[in-house]
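Undergrad: starting from these lines, generate the structure:
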Amino acid sequence: MASLSSFNASEVSSIGGALQADAGKYENKQDVEFQWAVKAYHHAETYFNLISSVDPRYLKLTQLDDEIYTLFRQEFPDFNVEILDEDKMKSPAAKEKWRGFCNKFQNRVEDFNMGTLIRKNSHEEFSESNSTLVVRIQFLAIEIARNREGFNDGLNKKTKETS
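TA: Down below sits the predicted model:
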């Protein structure tokens, strides 16, 4: 996880700016941006340590994992969770489709639309080049799918030691 620590204060501040849900409603304050970036970084670090320590196939991220996964695969049956295509995922049409999916979890998943870092390539650690911003419910949908479909298996330190 040391690669995330390579972000400097300016880069962390930039990430924080992107994490604000509706920039038009809020005054742009660096200390708030920095706090969002720090929160996103700590979330990413904690999650990566977790999937590196336990068998991700049995990991439960929320009480709604089954519902999130089922709906995700119904609405995005061909979505490649192994390696994210950022351009395709963030196209205007994809954003509209994701918005409908995400809003189904409003008031059901805490901080469902909070900015969250996700790894673009599921086989690699978080790094500046291997991360992008998504909202929390997208993170959950993609990571639940990665866990259940085996794409996070290679990250488990215990599994690596026994193979």
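
Undergrad: only C-alpha atoms from now on, for both contacts and neighbour counts.
TA: Will do.

Undergrad: what is the burial count for Ala23?
TA: Close neighbours of Ala23, defined as other CA atoms under 10 Å, add up to 11.

Undergrad: beyond the helix or strand containing Val134, next helix or strand please.
TA: For Val134, the host element (DSSP states H and E) is strand 131-135. Once strand 131-135 ends, the next helix or strand along the chain (criterion: DSSP H and E) is helix 136-148.

Undergrad: mind giving me the packing neighbours of that following helix?
TA: Packing partners of helix 136-148 (3 or more CA pairs under 8 Å, 6 or more residues apart in numbering; DSSP states H and E): helix 65-75, helix 92-103, strand 115-119.

Undergrad: to Leu84, which of the ones you listed lies closest?
TA: strand 115-119 (8.1 Å; CA to CA).

Undergrad: I have a second one here; can you model it like the first so I can compare?
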Amino acid sequence: MSSLESFNASEVSAVGGALQSDAKNYENKQDVEFQWAIKAYHHAETYFNLISSVETRYLKLTQLDDEIYTLFRQEFPDFNVENLDVDGMKTPASKEKWRGFCNKFENRVEDFNMGTLIRINSREEFSESNSTLVVRIQFLAIEIARNREGFNDGLNKKKKETS
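TA: Just a heads-up that it's a prediction; the model follows:
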């Protein structure tokens, strides 16, 4: 992913503009997928910088954080947010359960089903081996839980130690 850092401001701006267009106008082209990857990478990088800099227990990601967290823990009480079971999340039964959860936030959370990168191991930085793709509402549910349950706490300490 480090090659994405080489883009200049006008290239990033062009990607952002293209990603705002109606998806129906696109074919499944490699350049569009790459543009999405740039947006996802920048979101991941920005989010990681944020959680590495603040007390995450008090961080609000949306106005619906309380509702997202409560419903997430009601529907997924034993879900391990510290270290994601990516294969377990991809089973047909799990996908169906997540679909029901996610759809409750359609028209309530902006871009609720947009593809987003998430760290697999909450104690580690984003990397190719420590990230997977989820939809935005899954990202929010898992990261709100990680923040409230203390799994992102050590990141700001780790950053201070390496600075």
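
Undergrad: in structure 2, what range does the strand holding Val134 of structure 1 match?
TA: Under TM-score structural alignment, strand 131-135 of structure 1 corresponds to residues 131-135 of structure 2.

Undergrad: before we move on, back to that, of all the helices and strands packed on helix 136-148 of structure 1, which lies closest to Trp36 of structure 1?
TA: Trp36 of structure 1 lies closest, by CA to CA, to one member of those: strand 115-119, at 8.0 Å.

Undergrad: and the angle from the closest one to helix 136-148?
TA: Angle of strand 115-119 of structure 1 versus helix 136-148, following axes from the mean of the first three to the mean of the last three CA atoms, to 10 degrees, is 30 degrees.

Undergrad: still on that earlier bit, winner for burial among the helices and strands packed on helix 136-148 of structure 1?
TA: Each of these was scored by mean neighbour count; the highest is strand 115-119, a mean of 26, by mean count of other CA atoms under 10 Å.

Undergrad: name the surrounding residues that touch the longest helix anywhere in structure 2.
TA: If you go by DSSP state H, structure 2 has its longest helix at helix 30-51. Taking contacts as CA atoms under 8 Å, 6 or more residues apart in numbering, the residues outside helix 30-51 of structure 2 that touch it are 1, 4, 12, 15-16, 18-19, 26, 115-118, 125-126, 152, 155-156.

Undergrad: mean deviation of the match of strand 131-135 of structure 1 from structure 1?
TA: Compared with structure 1 after the fit, stretch 131-135 of structure 2 shows a mean deviation of 0.2 Å (mean CA distance after the TM-score superposition for structure 1).

Undergrad: returning to that earlier point: Ile83 of structure 1: which of the helices and strands packed on helix 136-148 of structure 1 is closest?
TA: The minimum distance between Ile83 of structure 1 and these falls on strand 115-119, with 8.5 Å, by CA to CA.
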